[in-house]
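Asks: just a sequence and a predicted model for now, questions to come.
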Amino acid sequence: MDSIKQIVAQTGLVDLKYLNTPEGEMYLQIAVASVAVGVALALYLATASTSQPKKVLETPELTLSTTEPHAMLPTITDWHPMKLVDKTALSHNTNLYKFDIPRPTGHVKGIHPEPVLGLPIGQHISVSAEIDGKNIVRSYTPTTLDGEDPGRFHLLVKAYEKGNISRYLSLLTVGQEVKVKGPKGKFVYHRDLADHFLMIAGGTGITPMYQIIKASLADDKDTTQLRLIYANVNEDDIPFVSSAQGVGRSTGSLERSVASLCKHTLSLVMYQDHALIPGWAFFAQYVLNNAPAGWTGGQGFITRDMIESHMPSGGVGARGKVLMCGPPPMMNAMKGHLDALGYPKPNTISKLDDQVFLF
């Protein structure tokens, strides 16, 4: 300590006599401690600045279950390449695309279940492609439920002349890939969400409705009443069976429950062209702008009266929701009808607890 006193005294800042007093020694001890802390901090910062950055943790090895299928979307990476394995024309401008879900590392066919997307009912995926040097992304709802077509998912997409991703998909050939990401969306369906769903869809806006309908009808504990009004321009635009129809809920049988929904995979079960039969779990009314001769469904545009006829018996105050998806002009017209019937205006971005939800 005496040598430190001599060094400090030589600076001329503090007199040596003062440093030899008890107060001076205390001052010196505090000063030395402060310098030590400063040096330690400087050494730490210097070491940190020259050290190598921490490595990002390696992707952990997957532990695959032999009973539960691996869900691809919520895990490991953002974008997943999905290979097109089948493409079927359903109308002059609408195709059904079937994509393989890649098997994760360690998957053994026959031992591990085929992978699934892991997409909650009512949510959608993003599809990305590079078009004219730009990365374009669009959202689509698969028409399949997880595990319905093991190891695959289906997309129903209408191609537009000026569309980006829709036209890109229409030009795809079997074996080519697209990039997929998800889940995305604010709507997640479960059996206790509402007692009644009034669904209004136009064109390929049917896809989120179709997914919800299938999930509900496949669940024998689901008592939700489903009512669909589905609009198209021409009969050829409908990738589903025409006219109005209804079905009951068939316990434990997805195939029988949804057998009236889609003509490219399933056959028609029942027609109901007039009054709604009480107790039917699902009822659909088809509407065409250009109705052909003999058409028994709705004609022209969806009207306020059509919507009112499919509302729950308790009206707006009942425990029901309105779900809508379709072209913007159509959706704007539907908002006007719903407002006239007393429904609340939908939010700019719909939330799950909204009574009127716009996909």
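Replies: Sure thing, it's come through. Residues are numbered from 1 along each chain as shown.
Asks: okay, CA-based contacts and neighbour counts for the rest of this
Replies: Will do.
Asks: can you pull the contacts of the closest residue in space to Asp236 that isn't next to it in sequence?
Replies: Distance criterion CA to CA, 6 or more residues apart in numbering; nearest residue to Asp236, sequence neighbours excluded, is Ser91 at 5.9 Å. Ser91 sits next to Asp236, Asp237, Ile238, Pro239 when contact means CA atoms under 8 Å, 6 or more residues apart in numbering.
Asks: next, Ser91: secondary structure please.
Replies: Assigned with DSSP: H, G, I helix; E, B strand; the rest coil, Ser91 falls in the coil class.
Asks: thinking again about what came up before, tell me the one of the contacts of Ser91 nearest Asp2?
Replies: Proximity of the contacts of Ser91 to Asp2 (CA to CA) peaks at Pro239, which lies at 96.4 Å.
Asks: against Met26, how distant is the closest one?
Replies: Distance, Pro239 to Met26, using CA to CA, to the nearest Å: 90 Å.
Asks: in addition, the following structure is provided for comparison:
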Amino acid sequence: MALKAVLASFALAAPSYYAAQRGILPHIPFDKLSSLALVVNHASGTPGSPFFRGFTIATVLSSIAFAVVGKELAKFTHVEEGFGRYPPYRQARPRVAPANPHLSKGFLDAKDYKPLKVSKITKLSPNVFRYTFALPAPRDVIGLPIGQHVAIKATIDGKIVTRSYTPTSNNIDIGVLELVIKIYPDGALTGKYFASLRVGDEVLFRGPKGAMKYTAGYCKHIGMIAGGTGITPMFSLIRAICEDPRDTTSISLVYANRTEDDILLRSELETFARRYPQNFEVWFMLDNPPAGWQGGSGFVTRNVMKERLPAAGPDTKIMLCGPPGMIGAAKKGLVELGFKEPGAVGKMGDDIFCF
């Protein structure tokens, strides 16, 4: 009985998760342990010593108890099959966010003009063309951050003329640079230069240029007001946001033109609005709408901006690009709606950013 008490005390002293092992006590054959102790003591030359008989029994019981406890402990340290095939020093690699392809350097040089050859000219409407330029190597990229633009230089009538344009292509479009250009007969660079370009001709480019350098997380809501060819910088942002599944920014665009034929990139804009309704919505406005026109008409007034653009707030930005008269009126209306008026030099952090 004293032996059972000792074993019970041993089990109680063990950690709580081994307490279940106290259930083994009723199954230990104590009568046989006494006989075993006599055999062991006889072999050791001390058959009549109670001390050595008790010591032997305690040793045997300790061995049994530790064997059972060890077996249970192994269950806690057991690792699912498969992991043990790897060395213990092998650690899982931390997940690293993929690099932003729009920030990669490429063909463009911010200081020097570099030539590119026209590889294709596509007529989009009677006076709108898409010019595709081949980069030096098929795997090259433009190297133009989203929201920035390029400068083009040409000699016209003996004078050097430069103009800024925003490509409709980006770093995802390897091997090419694309511009959508509206030809104005009296335009210094469009009517007298782009109108006469042919496949194989070289055009000089420099960049990137501009204060805007968009990355995901810039803000939650973007309102855009564009007029005529002012849609091209907006389009670069719209495309980048819609094509990035990680970018949850919402965009509301008001795009104004004189006639329906003047709407640039209309099919592309409507496609983005249809495919990515959670990111983008567009409202077309015309000065001279045709019969049955479903969009807006007239000027982009304060009421139009209030209805179609996100409200002023810390997570809202407004972007403008178009004719000077439209931009001036839009700024005034936006300030009345609670947006802070921008300074003379545009900054990315402005409530109202002008391209």
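Replies: Cool, the structure landed. A quick note: this is a predicted structure, and the numbers were derived from the prediction, not measured.
Asks: hmm, back to that, is it possible to export the contacts of Ser91 of the first structure to JSON lines including neighbour count?
Replies: Formatted as JSON lines, those follow (neighbours: other CA atoms under 10 Å):
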{"residue": "Asp236", "neighbour count": "14"}
{"residue": "Asp237", "neighbour count": "18"}
{"residue": "Ile238", "neighbour count": "23"}
{"residue": "Pro239", "neighbour count": "21"}
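Asks: so what corresponds to Pro208 of the second structure in the first structure?
Replies: Taking TM-score structural alignment, the alignment pairs Pro208 of the second structure with Pro183 from the first structure.
Asks: helices and strands around the helix or strand where its match lies, which ones?
Replies: Using DSSP states H and E, the element containing Pro183 of the first structure is strand 177-184. The contact analysis (3 or more CA pairs under 8 Å, 6 or more residues apart in numbering; DSSP states H and E) places strand 177-184 of the first structure against strand 80-89, strand 124-131.
Asks: give me the helices and strands touching the first one, please.
Replies: It refers to strand 80-89 of the first structure. On a contact count with 3+ CA pairs under 8 Å, 6+ apart, strand 80-89 of the first structure meets strand 94-100, strand 177-184.
Asks: let's see 10 Å
Replies: On a contact count with 3 or more CA pairs under 10 Å, 6 or more residues apart in numbering; DSSP states H and E, strand 80-89 of the first structure meets strand 94-100, strand 124-131, strand 152-158, helix 165-170, strand 177-184.
Asks: out of the ones you listed, which is closest to Tyr44 of the first structure?
Replies: Shortest distance between Tyr44 of the first structure and those, using CA to CA, is found for strand 177-184: 42.1 Å.
Asks: please enumerate the strands of the first structure.
Replies: Listed in chain order, the strands of the first structure (DSSP state E) span 80-89, 94-100, 124-131, 134-140, 152-158, 177-184, 196-202, 225-232, 245-247, 282-288, 298-299, 320-325, 356-358.
Asks: let's have the ones you listed in JSON lines, adding distance to Leu217 of the first structure and mean neighbour count.
Replies: Formatted as JSON lines, these follow (distance: least, CA to CA, whole Å; neighbours: other CA atoms under 10 Å):
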{"stretch": "strand 80-89", "distance to Leu217 of the first structure": "25", "mean neighbour count": "17"}
{"stretch": "strand 94-100", "distance to Leu217 of the first structure": "22", "mean neighbour count": "21"}
{"stretch": "strand 124-131", "distance to Leu217 of the first structure": "20", "mean neighbour count": "18"}
{"stretch": "strand 134-140", "distance to Leu217 of the first structure": "22", "mean neighbour count": "14"}
{"stretch": "strand 152-158", "distance to Leu217 of the first structure": "19", "mean neighbour count": "22"}
{"stretch": "strand 177-184", "distance to Leu217 of the first structure": "23", "mean neighbour count": "19"}
{"stretch": "strand 196-202", "distance to Leu217 of the first structure": "13", "mean neighbour count": "25"}
{"stretch": "strand 225-232", "distance to Leu217 of the first structure": "9", "mean neighbour count": "25"}
{"stretch": "strand 245-247", "distance to Leu217 of the first structure": "9", "mean neighbour count": "23"}
{"stretch": "strand 282-288", "distance to Leu217 of the first structure": "8", "mean neighbour count": "25"}
{"stretch": "strand 298-299", "distance to Leu217 of the first structure": "24", "mean neighbour count": "20"}
{"stretch": "strand 320-325", "distance to Leu217 of the first structure": "17", "mean neighbour count": "22"}
{"stretch": "strand 356-358", "distance to Leu217 of the first structure": "21", "mean neighbour count": "22"}
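Asks: redo the ones you listed as JSON lines? Include distance to Ile165 of the first structure.
Replies: Formatted as JSON lines, the strands of the first structure follow (distance: least, CA to CA, whole Å):
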{"stretch": "strand 80-89", "distance to Ile165 of the first structure": "14"}
{"stretch": "strand 94-100", "distance to Ile165 of the first structure": "13"}
{"stretch": "strand 124-131", "distance to Ile165 of the first structure": "7"}
{"stretch": "strand 134-140", "distance to Ile165 of the first structure": "7"}
{"stretch": "strand 152-158", "distance to Ile165 of the first structure": "9"}
{"stretch": "strand 177-184", "distance to Ile165 of the first structure": "10"}
{"stretch": "strand 196-202", "distance to Ile165 of the first structure": "19"}
{"stretch": "strand 225-232", "distance to Ile165 of the first structure": "21"}
{"stretch": "strand 245-247", "distance to Ile165 of the first structure": "33"}
{"stretch": "strand 282-288", "distance to Ile165 of the first structure": "26"}
{"stretch": "strand 298-299", "distance to Ile165 of the first structure": "31"}
{"stretch": "strand 320-325", "distance to Ile165 of the first structure": "18"}
{"stretch": "strand 356-358", "distance to Ile165 of the first structure": "22"}
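Asks: so which of those strands is nearest Pro69 of the first structure?
Replies: The closest of the strands of the first structure to Pro69 of the first structure is strand 152-158. By CA to CA, the value is 12.1 Å.
Asks: mean per-residue distance, the closest one to the second structure?
Replies: Here strand 152-158 of the first structure, set against the second structure after superposition, deviates by a mean of 1.0 Å using mean CA distance after the TM-score superposition for the first structure.
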